[in-house]
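>>> have a look at this prediction, sequence included:
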Amino acid sequence: MAQVLEFKLPDLGEGLTEAEIVRWLVEIGDVVAIDQPVVEVETAKAMVEVPCPYGGVVTARFGEEGTELPVGAPLITVAVGERAPSGGGAEEDRTESSGNVLVGYGTSEAPARRRRARQEPVAGAAPATAVNGRAGVPEAEDGPLPVISPLVRRLARQNGLDLRELTGSGPDGLILRADVEYALRAAPRPAETAAPAPRPAATVAPGEIRTPLKGMRGAVADKLSRSRREIPDATCWVDADATELMRARTAMNTAGGPKISLLALLARICTAALARFPELNSTVDAQAREVVQFDHVHLGFAAQTDRGLVAPVVRDAHARDAESLSAEFTRLTEAGRAGTLTPGELTGGTFTLNNYGVFGVDGSTPIINHPEAAMLGVGRIVPKPWVHGGELAVRQVVQLSLTFDHRVCDGGTAGGFLRYVADCVEQPAVLLRTL
């Protein structure tokens, strides 16, 4: 006898309370393995795949792509205890459950390939109806509507149109974009009505493009706003001759072995500077009115992605060499662009390195990544006239900036840190003292 189990959106960690459904990875009627990802969601931290702890047949899905769900809301129901045919013709018992309900936890075995199964009536399960043109759960009067995409919902919402008043022209009554556009064209204009309703706040006026501040973009906006409100920041900067640093990197990469990135060398300089000026590797506990200093460096760095700017964190950067730093920067950057960074990889930083030179700019006064206390900025490295050895020469020059929380240190400490960084950039051999 099959048992229908409901799998709810699990606690995603890091204080996250909701997520947006980006893409369903299973269909109703699919056979799923234990801990197989069933849906891709976007949180305020990252894109994650949510694994289901049950193995069996998917009998219902809850929520359309583009829908925001709170933690604890139903995601899918799975009929477990059925015997589904395996690839070799034998039957597989799917009564097991891993018991894992947190993102990132699961068995070490690869999930089985997704298979379609003929759906039989399941004891205790409600009959399925059409949702989004597919079989689903019965619709309540205020439940989900048969709409082809979230874009259709958004178009209707922005124009104050009630989708429940429409009859869809698609299969099984599916409401298409053409249905919404036809209804909008047929709707009476404000001048034709005696008392036109006030324009909804979300209506897009001509010439306007509105982008919701939600998900990762919303989380970044909230964090930057909080930083501006709470941190009394200041910035100092200095130009440095990076010619010798660039030569050192070239020598390293021509000697064989994994390539060393410029960012890795700057990170190595950064951790050496923080060892000398640990005041900048700290945070302020405003409630206790205390400065909390760390004995480790979890180094955040800015990475641009299609979903916006993210700041992955390299754990224990102070204990890594240049090769290890290069590899970790590459791994985290690729994960950021793929949208697979975990919440843990985006939090917990103690200091941030911001290489805004990749955007072709020389300088910046960035906003500190709250709750950290400082950020080192690195501009582009370009040939410039420079006095070297008492003579004018063309050298590779970079502008360095340090934005810091003035509560954790004064200008003398900040200036000392920045000057040490500049010295290491100009004379990489200075780093030999700390190796």
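Noted; the coordinates are in hand.

>>> only C-alpha atoms for contact and neighbour calcs from this point on.
Noted.

>>> now for the strand ranked longest in the chain, which elements pack on it?
As assigned by DSSP state E, the longest strand anywhere in the chain is strand 391-405. Where contact means 3 or more Cα pairs under 8 Å, 6 or more residues apart in numbering; DSSP states H and E, strand 391-405 is packed against strand 233-241, helix 243-254, strand 374-378, strand 382-388, helix 411-426.

>>> please look at Gln36 and Val58 and confirm they touch.
No - counting by Cα atoms under 8 Å, Gln36 stays clear of Val58, with 11.8 Å between them.

>>> who has more neighbours, the two?
Val58 (27 against 24; other Cα atoms under 10 Å).

>>> now that one: which helix or strand?
If you go by DSSP states H and E, Val58 is part of strand 56-61.

>>> Val314 is in contact with Thr347, correct?
No - between Thr347 and Val314 there is no contact under Cα under 8 Å: 10.0 Å.

>>> who has more neighbours out of the two?
The neighbour count for Thr347 versus Val314, taken as other Cα under 10 Å, is higher for Val314 (24 against 16).

>>> got a list of what that one touches?
Shown in contact with Val314 (Cα atoms under 8 Å, 6 or more residues apart in numbering): His298, Leu299, Gly300, Leu325, Glu328, Phe329, Glu345, Gly349.

>>> contacts for the longest strand of the chain, please.
Residues outside strand 391-405 that contact it (Cα under 8 Å, 6+ apart) are 231-243, 280, 362-368, 373-387, 414, 418, 422.

>>> go on, stretch 362-378?
Around stretch 362-378, the neighbours that count as contacts under Cα under 8 Å, 6+ apart are 223-224, 226-228, 231, 233, 235, 280-284, 349-357, 379-380, 398-405, 408.

>>> and the helices and strands packed on strand 391-405, which is most packed in?
strand 374-378 (a mean of 26; mean count of other Cα atoms under 10 Å).

>>> so that strand versus strand 391-405, what angle?
150 degrees (axes from the mean of the first three to the mean of the last three Cα atoms, to 10 degrees).

>>> can you tell which of the helices and strands packed on strand 391-405 is closest to Leu274?
helix 411-426 (7.4 Å; Cα to Cα).

>>> roughly how far does the residue nearest to Pro383 when sequence neighbours are not counted sit from Ala429?
Spatial nearest neighbour of Pro383, excluding adjacent residues (Cα to Cα, 6 or more residues apart in numbering): Gln396 at 4.5 Å. With distances taken as Cα to Cα, to the nearest Å, Gln396 is found 17 Å from Ala429.

>>> Gly344 too?
With distances taken as Cα to Cα, Gly344 is found 35 Å from Ala429.

>>> another one to put next to it:
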Amino acid sequence: MPRFTFNLPDIGEGIAEAEIVAWHVKVGDMISEDQPLADMMTDKATVEMESPVSGVVTKVAGEAGDVIAIGAMLVEVEVAGEAKAETAEAAPLATEPAASIVEDENLHAPEPIFVAEVTPTSVATASAQPAAPAAETPGKVTASPAVRQRAKELGVDLTDVKAAGGHIRHADLDAFLSYGTQMGYRPVHATARRADEAVKVMGMRRRIADNMAASKRHIPHFTYVEEIDVTAIEAMRADLNANRGTKPKLTLLPMLIVAICKAIPQYPMMNARFDDDAGIVTRHGAVHLGMATQTDAGLMVPVIRDAQDRNIWQLATEITRLAEAARSGSAKSGELSGSTLTITSLGALGGITTTPVINRPEVAIIGPNKIVERPMFVGDRIEARKLMNLSISCDHRVVDGWDAASYVQALKKLIETPVLLFAD
């Protein structure tokens, strides 16, 4: 029977290779025309490849995680009939592939685990016991309230604990725990041990790894952090939300973006891209703001085009639209590239400060951190104020520390006096 070789087609943007993310077929499978063969990933998106023929799969190019050159064999199929063509290459795709991502919103902290301290005394006591510790005769157990409380929390019945002299101490409980664990005993709140798991770094995770490694390898980062009083802007946001009508609900992010864009004309070096091969820094007039977004597939950066031309309500709408596109996998490649400056925030999960990694070839990335309420001197009074640290990481090859600090101070003034955000 004739054999048909399906070569990996040019899937857009002039790329030279693509990574196998997942196989939908294997050698020996009977397949039909238009049946999915494999998911292939480029720098920006994942594309599902379909078979142009029916037959039996006789060869596949590799396994998930392998990189295949454009034009190389992807799948070989033994076809029925008198077909003469032995090699074919699919036509380039006419539409832009969509990035398939799902945002993870289910973060849970693990329950605390109590670990008993094993002392020399307890070890000696344990080694002296030839069998599982147990009460020799039923009767009254004597132990301090602290030992009883600890045993209760661990789910240990004190009548099972053997103690010299009859009075149970912490060392006796430690010995029981140490020996009992070897005999299969586990405290009621102990977490089950999981088997080791080897996870191959591939697909979007590998793209992120490569990009982050290149950024840290090529860019000498420095980070500057400033504390900003967000009490006034948070009060303004609450008033705007209370009177928004049919407009989208505001988070702090649209207001921060307005401040970022408003301060850029005075500090154009912050909104730039550096071609280090050509030795050229391009200071962009428009602010195409990247919005770092965490997903199950990894970190994605959808881009708000011409952010400087949008008001807070338009920004809020665009942020929501891009987030929904990311969750549904409908974000186009053009919406995931071309940023000139990036903002990254962990929202309510944010810590006191961050040192974000620059989204190469940009030269700066801004990271607002979580808001905390603390006492603060206001004149000669102490007041409860809402405070937030603002981080900025910059490429020290083209951005000086003085410029970065000056830009953040300009942001601080706008944020702490929010009426300036709406002044011409």
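That came through, no problem. In this text, all values refer to a predicted model and were calculated from it rather than measured experimentally.

>>> neighbour count: Gln396 and Ala429 of the first structure, which is higher?
Higher neighbour count among Gln396 of the first structure and Ala429: Gln396, with 20 against 14, using other Cα under 10 Å.

>>> alignment lookup: that one to the second structure.
By TM-score structural alignment, Gln396 of the first structure lines up with Lys386 in the second structure.

>>> for Arg237 of the second structure, see how far away that match is.
Remark: distance between Lys386 of the second structure and Arg237 of the second structure (Cα to Cα) = 13 Å.

>>> not counting its neighbours along the chain, what's nearest the residue opposite Gly308 of the first structure in the second structure once aligned?
Aligned against the second structure by TM-score structural alignment, Gly308 of the first structure finds its counterpart in Gly298. Leaving aside its sequence neighbours, Gly298 of the second structure sits nearest to Arg205 (Cα to Cα, 6+ apart; 5.8 Å).

>>> neighbours of the counterpart of that neighbour in the first structure, how many?
Mapped onto the first structure by TM-score structural alignment, Arg205 of the second structure lines up with Arg217. As a burial measure, Arg217 of the first structure scores 18 neighbours (other Cα under 10 Å).

>>> how about Ser178 of the second structure?
Ser178 of the second structure: 19 surrounding residues under other Cα under 10 Å.

>>> most surrounded residue in the contacts of Val314 of the first structure?
Top of the contacts of Val314 of the first structure by neighbour number is Gly300, holding 28 neighbours under the definition other Cα under 10 Å.

>>> ok, average deviation of the strand or helix carrying that one from the second structure?
Counting by DSSP H and E, the element that carries Gly300 of the first structure is strand 299-301. Taken over the aligned residues, the distance from strand 299-301 of the first structure to the second structure averages 1.2 Å (mean Cα distance after the TM-score superposition for the first structure).

>>> and that strand, what does it pack against?
Packing contacts for strand 299-301 of the first structure, counted by 3+ Cα pairs under 8 Å, 6+ apart, involve strand 313-314, strand 351-354.

>>> possible to save these as JSON lines with distance to Val101 of the first structure?
Shown next, in JSON lines, are those (distance: least, Cα to Cα, whole Å):
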{"stretch": "strand 313-314", "distance to Val101 of the first structure": "25"}
{"stretch": "strand 351-354", "distance to Val101 of the first structure": "32"}
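
>>> which of those strands sits closest to Thr43 of the first structure?
Thr43 of the first structure lies closest to strand 313-314 among these, at 17.4 Å (Cα to Cα).

>>> follow-up on the earlier one: wasn't the match of Arg205 of the second structure part of a helix?
Yes - the assignment for Arg217 of the first structure is a helix, going by DSSP: H, G, I helix; E, B strand; the rest coil.

>>> that one: what's it in contact with?
Neighbours of Arg217 of the first structure in contact, by Cα under 8 Å, 6+ apart: Ala44, Arg307, Gly308.

>>> now the residue nearest the centre of the second structure, what's its secondary structure?
Closest to where the C-alpha atoms of the second structure average out (Cα atoms, centre = their mean) is Gln294, at 3.9 Å. Of the three states, Gln294 of the second structure takes strand according to three-state DSSP.

>>> how far away is it from Gly338 of the second structure?
According to Cα to Cα, Gln294 of the second structure stands 19 Å off from Gly338 of the second structure.

>>> swap in Val123 of the second structure?
63 Å.

>>> now swap in Arg244 of the second structure and tell me
In this view, Arg244 of the second structure and Gly338 of the second structure are 32 Å apart by Cα to Cα.

>>> who's more crowded, these two?
Gly338 (19 against 13).

>>> please, where are all the strands along the stretch 101-250 of the first structure?
115-116, 129-131, 134-136, 233-241 (DSSP state E, counting those that start in this stretch).

>>> which bit of the second structure covers the last one?
This means strand 233-241 of the first structure. Against the second structure, strand 233-241 of the first structure falls on residues 221-229 (TM-score structural alignment).

>>> mean deviation of that stretch from the first structure?
Taken over the aligned residues, the distance from stretch 221-229 of the second structure to the first structure averages 1.2 Å (mean Cα distance after the TM-score superposition for the first structure).

>>> report the distance from that stretch to the chain centre.
Using Cα atoms, centre = their mean, to the nearest Å, the mean C-alpha position of stretch 221-229 of the second structure is found 22 Å from that of the whole chain.

>>> so what corresponds to Val297 of the first structure in the second structure?
Counting by TM-score structural alignment, Val297 of the first structure corresponds to Val287 in the second structure.

>>> tell me the SS of that match?
Three-state call for Val287 of the second structure (three-state DSSP): coil.

>>> so who does it touch?
Val287 of the second structure is in contact with Cys261, Asn271, Arg305, Asp306, Ala307, Gln308, Ser339, Thr340, Leu341, counting by Cα under 8 Å, 6+ apart.

>>> which among those residues end up buried?
Cys261, Asn271, Arg305, Ala307, Gln308, Ser339, Thr340, Leu341 (16 or more other Cα atoms under 10 Å).

>>> separation between the equivalent of the fourth one over in the first structure and Pro258 of the first structure?
Same thing as Ala307 of the second structure. Under the alignment (TM-score structural alignment), Ala307 of the second structure pairs with Ala317 of the first structure. Distance, Ala317 of the first structure to Pro258 of the first structure, using Cα to Cα: 18 Å.

>>> hmm, back to that, ok, so of the buried ones among the contacts of Val287 of the second structure, who is nearest Val75 of the second structure?
Among these, and counting by Cα to Cα, the member closest to Val75 of the second structure is Ser339, at 36.4 Å.
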